[in-house]
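**Q** fold the following.
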Amino acid sequence: MPKSVYKGKIDPDIDMTGKTVIVTGANTGLGLIAAIDLAKRGARTIMACRNLEKGKQALDEVNEKSKSSNVTLMELDLSSLESVRKFASSFLEKESRLDVLMNNAGVCMCPYTKSVDGFEMQFATNHLGHFLLTNLLLDILKRSAPSRVVTVSSLSHRIGGKVHWNDVNLTNNYTPAKGYGQSKLMNVLFSRELAKRMRGTGVTTYSLHPGAVKTDMQRHLGNIPDPNCSDRMWGCFGGCIRPFFKDPETGAVTQLYCAIAPELENETGRYYSDCRVATESSDGRNDEYAERLWTMSEKLVGLSK
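**A** Below is the predicted model:
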């Protein structure tokens, strides 16, 4: 294991006092565990949550377990570009630095729905929302350098993950697995292109597979209404193996490793699993796809014409 990891946990002596971090989706699962850990280390921890009622309960838990008085809850719905812009504007008004942006939130294998902006929900939440958020915060990340952007992807990007360039909203022949695989491949490509664009700025970027983790993300497994046979098999398989998934405390280790391990300070653009460099799919290593996705995403979120 890397030297920052001991018995499945990150070295407790790594101090984050004086640093500011944002964790999206911090009210449950991996995000909640990450927020507790970072707050324990002294970081000013911003919990970015869609549901403020659940967020307040999670905030109480983070405060209690971390014994920190420097944790803040802010509203962020990544499926809404307006909400992302409001969050970024509010954060920039209040905060003077950002050392770690942890793009953790996501939806998994959900039935076909569209976001308020008209995008397929997994595409909107897992990719476009984090893409816009990161871009709106790049200046403060640069000013705070060395800083890091950590994006939670999934091994699913290798299992049928494909960008459907001519139908990114998957209006034809949608399946939950197809939507999830596409969005998780986009996470890898986004991190890869971001690393290229941030070289020399002190901003480093990482994507990762946390492992099969037992969280609320899997609530749709085993209950997939789509008639597609492969998705029924995926849902049944997922429902059967879910009892053997990692607990969130174990699952969050890799994203924490990417966020704070000192030995990664000069690494960027790589993909990790179990706190080690892993191999992306061939599409995930495609620089042409990474640049194409970036250009397309800029237009869709209104950062370019």
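**Q** only C-alpha atoms for contact and neighbour calcs from this point on.
**A** Fine.
**Q** now the helices for the chain?
**A** 29-40, 52-66, 81-94, 121-122, 129-136, 138-143, 176-198, 229-241, 248-251, 253-260, 287-301 (DSSP state H).
**Q** in TSV: those, plus distance to Lys214.
**A** Formatted as TSV, those follow (distance: least, C-alpha to C-alpha, whole Å):
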stretch	distance to Lys214
helix 29-40	8
helix 52-66	17
helix 81-94	27
helix 121-122	19
helix 129-136	23
helix 138-143	31
helix 176-198	17
helix 229-241	10
helix 248-251	6
helix 253-260	14
helix 287-301	30
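**Q** buried stuff in stretch 281-290?
**A** 281, 283-285, 289-290 (16 or more other C-alpha atoms under 10 Å).
**Q** any idea how far Thr151 is from the residue nearest to Ser183 when sequence neighbours are not counted?
**A** In space, and not counting its chain neighbours, Ser183 is closest to Phe123: 5.3 Å by C-alpha to C-alpha, 6 or more residues apart in numbering. With distances taken as C-alpha to C-alpha, to the nearest Å, Phe123 is found 14 Å from Thr151.
**Q** returning to that earlier point: most neighbours per residue, which of the helices of the chain?
**A** Most buried of the helices of the chain by mean neighbour count (mean count of other C-alpha atoms under 10 Å) is helix 121-122; its value is a mean of 29.
**Q** ok, back up a step: next, format the buried residues of stretch 281-290 as CSV and append distance to Met296.
**A** Listed next are those as CSV, based on distance: C-alpha to C-alpha, whole Å:
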residue, distance to Met296
Ser281, 21
Asp283, 16
Gly284, 16
Arg285, 18
Tyr289, 10
Ala290, 10
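**Q** hmm, His127 and Met186 touching each other?
**A** Yes: under the criterion of C-alpha atoms under 8 Å, Met186 makes contact with His127 at 6.3 Å.
**Q** on that earlier part again, nearest to Asn103, out of the helices of the chain?
**A** Closest of the helices of the chain to Asn103 is helix 129-136, at 6.3 Å (criterion: C-alpha to C-alpha).
**Q** before we compare anything, build this one as well:
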Amino acid sequence: MMKDKIVIITGANSGIGKAAALKFATEGYRVIMACRNLKISTAVQHDIMETTKNTNVDLMELDVSSFDSIRTFCAAFKAKYPRLDILIHNAAYLNHGEKEYKLSPEHIELSFATNTFGPFFMTRLLADHLAKSPDPRVLHACTTNIKNFFDPKRKIEFDNLRGEYKGKRAYSTYKMYGDSKMALLMLTFKLAEEYKHLGIKVNAIQINRVKLSKETIEKMHSFWKVFAHFQNLTNPLPAGMADNYFHICTSDTFKDTTGQLINHKKEIVKPSISEKGFVQLKNIFGSTTYPKYAINPQNVEQIWKLSITLTEN
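**A** Predicted coordinates for the structure are as follows:
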């Protein structure tokens, strides 16, 4: 029975996360909406239960950027539920127009705290509950923004993730967002290896364009506002990507798939063979390859060790 299947979705009160919560609830799953803003989320929770007639939609407070909040959430979840079948790391931090370098409660750059280290820490704390499921799956929401790493000059600022150069080095919320999502992709590969013996599958989905909310567009600079409004005319609704979340996390197609990046067409994306000339253009404008930066052993080991160090302190 689907009502016995338990799924956690972070950032489930808006956008793709809300659409995914609605999809899983419609299909009869027990849905745990893990959200930071309970005031907004309560209304969404009630709307989902009313729409789907599924009363097994739980709302639990979680700020993914805070390790203390993650500890509290995971302890409360484990006390309430016998296991976890699906964990979807959908919540992300990208504050359009933000010019200030911000730190999390643990003094980690906010994009990385929310998009990288938070999901990593949460998965590790819930691994024992995931292992109790007959088919445990973890999904990371990635982005086409990682294509910026096809530029050989692009690097993650490992030396500036704790405010080391705050105020001294140019800050871009878009660069930090892309860097943090590249780091999340690398952790996807590493976590898949780490938990393979427990049967836990860990994959990432590359989010393509979706319709942006009016609130999101309002935060943008004038040129990008116009561009976003224009794109929204053809951008698909979040429901389409939510269907992809559901398919990857429940279908037999991906039952044995782990350590992969999957695109919006539900195809497995491969590392690029070449990043020069015409092939590079195909890399940038296509959706079948990701930058070799993501599988560089030195890069992967660096983000893995840093993740362990930050979350074990």
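**Q** show me what Asn203 of structure 2 aligns to in structure 1.
**A** Aligning on TM-score structural alignment places Asn203 of structure 2 opposite Tyr206 in structure 1.
**Q** show the contacting residues for the closest residue to its match other than its chain neighbours.
**A** Leaving aside its chain neighbours, Tyr206 of structure 1 sits nearest to Val150 (4.9 Å; criterion: C-alpha to C-alpha, 6+ apart). By C-alpha atoms under 8 Å, 6 or more residues apart in numbering, Val150 of structure 1 lies in contact with 100-104, 205-208, 255, 258-259.
**Q** who's in contact with the match of Asn203 of structure 2?
**A** Tyr206 of structure 1 makes contact with 148-151, 191-192, 258, 268-272, according to C-alpha under 8 Å, 6+ apart.
**Q** how close does the counterpart of Lys39 of structure 2 in structure 1 get to Lys67 of structure 1?
**A** Using TM-score structural alignment, the equivalent of Lys39 of structure 2 in structure 1 is Glu53. Separation of Glu53 of structure 1 from Lys67 of structure 1 (C-alpha to C-alpha): 21 Å.
**Q** what of Thr134 of structure 1?
**A** Distance from Thr134 of structure 1 to Lys67 of structure 1, by C-alpha to C-alpha: 29 Å.
**Q** do Glu61 of structure 1 as well
**A** As judged by C-alpha to C-alpha, Glu61 of structure 1 and Lys67 of structure 1 stand 10 Å apart.
**Q** now do Gly251 of structure 1
**A** Counting by C-alpha to C-alpha, the gap from Gly251 of structure 1 to Lys67 of structure 1 is 22 Å.
**Q** between the contacts of Tyr206 of structure 1, which sits nearest Leu300 of structure 1?
**A** The closest of these, once distances to Leu300 of structure 1 are taken by C-alpha to C-alpha, is Ser191, at 17.8 Å.
**Q** contact partners for the closest one?
**A** 151, 205-207, 269-270.
**Q** what does Thr10 of structure 2 give?
**A** Thr10 of structure 2 makes contact with 17, 33-35, 62, 64, 88-91, according to C-alpha under 8 Å, 6+ apart.
**Q** and it, what's its match in structure 1?
**A** By TM-score structural alignment, Thr10 of structure 2 lines up with Thr24.
**Q** with adjacent residues omitted, what lies nearest to its match?
**A** Thr24 of structure 1 sits nearest to Ala48 (C-alpha to C-alpha, 6+ apart), 4.6 Å away.
**Q** what of Pro210 of structure 1?
**A** Nearest non-adjacent residue to Pro210 of structure 1, counting by C-alpha to C-alpha, 6+ apart: Gly251, 5.3 Å away.
**Q** from Lys155 of structure 2, how far off is the residue lying farthest from the centre of structure 2?
**A** For structure 2, the residue at maximal distance from the C-alpha centroid (C-alpha atoms, centre = their mean) is Gly277, at 31.3 Å. The gap separating Gly277 of structure 2 from Lys155 of structure 2 is 21 Å, by C-alpha to C-alpha.
**Q** cool, Ile70 of structure 2 as well?
**A** Using C-alpha to C-alpha, we find Ile70 of structure 2 at a distance of 28 Å from Lys155 of structure 2.
**Q** what does Glu27 of structure 2 give?
**A** Relative to Lys155 of structure 2, and taking C-alpha to C-alpha, Glu27 of structure 2 is found at 41 Å.
**Q** likewise Ala131 of structure 2?
**A** 35 Å.
**Q** likewise for Ala19 of structure 2?
**A** Per C-alpha to C-alpha, Ala19 of structure 2 is found 33 Å from Lys155 of structure 2.
**Q** try Thr26 of structure 2
**A** 42 Å.
**Q** could you do Gly178 of structure 2 as well?
**A** 10 Å.
**Q** repeat that for Gln260 of structure 2.
**A** For Gln260 of structure 2, the distance to Lys155 of structure 2 equals 22 Å [C-alpha to C-alpha].
**Q** between the two, which one's more packed in?
**A** Neighbours per residue, other C-alpha atoms under 10 Å: of Gln260 of structure 2 and Lys155, the larger number sits with Gln260, 20 against 14.
**Q** any idea what that one aligns with in structure 1?
**A** By TM-score structural alignment, Gln260 of structure 2 lines up with Arg270.
**Q** measure the nearest residue to its match once chain neighbours are set aside to Thr254 of structure 1 for me?
**A** Leaving aside its sequence neighbours, Arg270 of structure 1 sits nearest to Tyr206 (C-alpha to C-alpha, 6+ apart; 5.5 Å). As for Tyr206 of structure 1, its distance to Thr254 of structure 1 is 10 Å (criterion: C-alpha to C-alpha).
**Q** now do the shared contacts for those two.
**A** Residues touching both Tyr206 of structure 1 and Thr254 (C-alpha under 8 Å, 6+ apart): Tyr272.
**Q** now the two most distant members of the contacts of Val150 of structure 1.
**A** Between any two of the contacts of Val150 of structure 1 (C-alpha to C-alpha), the greatest distance is 15.0 Å, for Val100 and Leu208.
**Q** is Lys270 of structure 2 in a helix, a strand, or coil?
**A** Here Lys270 of structure 2 takes the strand state, with states given by DSSP: H, G, I helix; E, B strand; the rest coil.
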